[in-house]
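Novice: quick one, fold the following:
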Amino acid sequence: MNSVKILINLIPIKSGGGQQVAANFITQAPLVYCDELLYLTTKGSHTALLLQSKGANFIEVETSLIGRFLFSYFNLKKIVFTHNIDVIYTLFGPGIFVKGIPSITGCAYSNLFFPEIDFWFSYKGLKKIKHKLIDWYRLKNTLKSDAIIFENEAMQKRCSELFNYPRHKTTLILPSISTYPNNNDTQNIDADVFNVEKPFVVLLLTGWHPNKNIEVIPYILKSLKDEGCTSVKFRLTLDEKHEKSKQLKEIAQDLQVSENIELIGGVLPAEIPSVIQNSNAIGLFSLLESFSNNIIEAWYFKKPLIISDEEWSRAICKDAAVYVERMNTKHIAKMILKLKNEPSFLKKIVDRGVEISSTYPSPKAKVQLQFEFIQRFLNE
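Specialist: Take a look at the predicted model:
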């Protein structure tokens, strides 16, 4: 690449799978890009701590909405011109803009490109209006970008078809597995933390969001119990003090399946391998996703993936997943039992996942593709 000074915007990334994507980028960028990088991140975040540990150049921004607003309008322009920035790259989330400076955005907001799906169906009144307004802002800023990087071909196609965004200003870069498996920063969590007593553990790496369909879990367990199976456990990366978590546990107690739900709280990217390795399967019951780290992590760690039977999931996973009707708890229970009781079926799903994952870029290759697209765009 020719010498280009890039401002990497990580401000929108605070939790969830975005942290892993950011960690991969921060780790791999110095290996494939020799020129100056300056990062923006939120103060006190895991991303900020990682940048500090790697000796990267970064600026911290206040986490509050007001703080971010003030930064965008009073500090951003000064930073861009003080550091002679050539291009801004927002790894994920709404882009940021300075007049005269190209801005490229990575987009994973799947619901923006599937307007026929009522993504916020569970919200009512002002709460739903609030989320619709946030979506409007995200879409507006995404389409304002000079170029967009997608990880899902359907979204890339719909961006042009629905919003007349120039197709040649977009690219598709598939996700990669995170760098943590062979990283010295990997942290193991003792199996005792999980109370492992050889149950069949279905892991959901997720936070609370209506899209994730977590509320069905007690009813899945009840369906399993009705079939005579009490040895399946759902392990969720949820805070047990969260109001929704308390409601989930109450429902589970009423159904007499509370012992089969384990809330372990949020986990850091470096802890993910240990959490997955202490599980038997990974569940993803979302209505809609751009992609999900859960998918490629299941393939990489050779765990069967149980996923919603939807257009987006079929397009991504092909025959490397167990598809379930996301609102049909009896069907989900049936497929879990099939995995649990039929080793040959489980192996077939796992083997196909390994095959498909081999076609995805390595962490280093993915970051290389990102920089190559930035350079190619600037050269046009």
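Novice: use CA for all of it now, contacts and neighbours both
Specialist: Will do.
Novice: so where do the strands sit in the stretch 251-380 of the chain?
Specialist: Per DSSP state E, counting those that start in this stretch, the stretch 251-380 of the chain carries strands over the ranges 261-263, 281-284, 305-308, 322-324.
Novice: tell me which residues of the last one come out buried.
Specialist: For strand 322-324, the buried set under the neighbour-count rule, 16 or more other C-alpha atoms under 10 Å, comprises 322-324.
Novice: how about stretch 231-246: buried residues?
Specialist: If you call a residue buried by 16+ other C-alpha under 10 Å, then stretch 231-246 has these buried ones: 232-240, 244-245.
Novice: on that earlier part again, now the strands of the stretch 251-380 of the chain as TSV including distance to Y219?
Specialist: Shown next, in TSV, are these (distance: least, C-alpha to C-alpha, whole Å):
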stretch	distance to Y219
strand 261-263	11
strand 281-284	15
strand 305-308	16
strand 322-324	14
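Novice: most packed of those?
Specialist: Of all the strands of the stretch 251-380 of the chain, strand 305-308 carries the top mean neighbour count, a mean of 26, counting by mean count of other C-alpha atoms under 10 Å.
Novice: that one: how far from the chain's middle?
Specialist: 15 Å (C-alpha atoms, centre = their mean, to the nearest Å).
Novice: what does it contact?
Specialist: Contact with strand 305-308 is made by 281-287, 295, 298-299, 313, 320-326, 336, 349, as judged by C-alpha atoms under 8 Å, 6 or more residues apart in numbering.
Novice: Proceed likewise with the subsequent sequence, for comparison:
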Amino acid sequence: MILVNMVSIRAGGGLQNGLSFLRQIYSHSTIKNKIQVVCVSGGEIESFCRENCLNYEVIPGGRLGRLCFDFLGARKMVKDNNIDIVFNIFGPPPLSVFDSYSISGFAYSNIIHKEVPFWDFYPLRIKIAKKVKDFFRLLFYKFSNEIILETDFLAEKARSGVFKNKIVHVVKMEPSAAILKEGEMIKKEKCARRIDILYLSGAHPNKRIHLLSKLFFDINSMSEIEFGLVTTLPEQNEYTRYVNRCFMNDGAERFIKNIGPVPSENIATLLASCDAVINVALLESFSNNWVEAWEFRKPLIVTDADWARHSCGEAALYIDPMASGDAARKVCDMFRDHMKIEHLIKKGEEKLEEMKSSGRKIDRYVSIIEAAMNRVEVRG
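Specialist: Predicted structure coming up:
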């Protein structure tokens, strides 16, 4: 039996991938009857499991519920259900089952890229707390027998660094099954005199949305067509308020439209309604934004960094958001040249085909789980 641990999944790309995993895993007759899902009560994961009559259990939400699960509940669940493997789609294994065979998805690229000042956005006190949390996060991950990463670039660094004594797999990203299904019937209808660029993201300083105030001011200063930034940030959030202040201070408040967090079933509609997708994060493991842009044939604008270039190749326009003038010229030039946009879209389609050539993501997951089942059987 396999315990699929989805307790750490809440929203954003993690939720999209979690739902996509569940939609597809039950098409595999080899393991579908061996899966027990555990998730937080009241979320989209529970709703999906209930509506589709999946085998699942829930734990209470909040920190107390998570602590009880990590230190007590998971062990009882493993014992009661005769669990052989704990599969943590995101996050480390619960501490109470550290002696069980576990496989864990790892997306904390800042722990692998130690050279990147990932937490420098924060005051010293918070930065120290974040680094301490990362220390323990890595410590808990090391109880895993196998680690899953999203890019070859990260896997190579991990095998020679923090996970050099672990079995390390790569399962490459693909568009969410929910987005593909919803996007099939969507047509774009919008004003041709405004170009909307979508930053589909939660509120985190690493996303560097605050730097885009100067960029959008500069773009609109040099363009005859208005450019707008569409964001999906929670309104009552400190970082969201900071972003709004930056756009106001730079005279760019009319160029940003925050529509708030978007339910997974509405993401396809949102992607179809925009003209481009942007992600200028300081560091990512692999961004859902990339495959979403490629799947919806939207030009992709990303951070000019080695990790981004390794994943996106020629399928993105690279900018430095801290050099707003140069970045603005690159964006304007792209939208003035239809051939450049078509080139990016074509390269994005090629990237998707390249991902598909290594097999469906769900097939890679199942292959990893089945191999682990064989190891457990031999070991046990």
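Novice: all helices of the stretch 151-300 of structure 1, in order?
Specialist: Per DSSP state H, counting those that start in this stretch, the stretch 151-300 of structure 1 carries helices over the ranges 153-163, 217-226, 243-254, 272-277, 293-300.
Novice: dump those helices to CSV, plus distance to S357 of structure 1.
Specialist: Shown next, in CSV, are those (distance: least, C-alpha to C-alpha, whole Å):
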stretch, distance to S357 of structure 1
helix 153-163, 17
helix 217-226, 28
helix 243-254, 33
helix 272-277, 17
helix 293-300, 6
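Novice: any idea which of those helices gets closest to K198 of structure 1?
Specialist: Of all the helices of the stretch 151-300 of structure 1, it is helix 272-277 that lies closest to K198 of structure 1, at 12.9 Å by C-alpha to C-alpha.
Novice: what range in structure 2 matches the closest one?
Specialist: Using TM-score structural alignment, helix 272-277 of structure 1 lines up with residues 267-272 of structure 2.
Novice: relative to structure 1, what is the average displacement of the matching stretch?
Specialist: Averaged over the aligned pairs, stretch 267-272 of structure 2 sits 0.6 Å from structure 1 after superposition, using mean C-alpha distance after the TM-score superposition for structure 1.
Novice: thinking again about what came up before, tell me which of the strands of the stretch 251-380 of structure 1 lies nearest to D185 of structure 1.
Specialist: Smallest distance to D185 of structure 1 across those (C-alpha to C-alpha): 23.2 Å, for strand 281-284.
Novice: and the aligned partner of Q19 of structure 1 in structure 2, what is it in contact with?
Specialist: Matched to structure 2 by TM-score structural alignment, Q19 of structure 1 sits across from L15. By C-alpha under 8 Å, 6+ apart, the contact list for L15 of structure 2 reads 9, 45, 264.
Novice: tilt between the strand or helix carrying L15 of structure 2 and helix 288-295?
Specialist: In the assignment (DSSP states H and E), L15 of structure 2 maps to helix 12-25. Here the directions of helix 12-25 of structure 2 and helix 288-295 differ by 60 degrees (axes from the mean of the first three to the mean of the last three C-alpha atoms, to 10 degrees).
Novice: what's the mean deviation for the next helix-or-strand element following helix 12-25 of structure 2 versus structure 1?
Specialist: Per DSSP H and E, the first helix or strand lying C-terminal to helix 12-25 of structure 2 is strand 35-40. After superposition onto structure 1, strand 35-40 of structure 2 sits on average 1.0 Å from its aligned residues (mean C-alpha distance after the TM-score superposition for structure 1).
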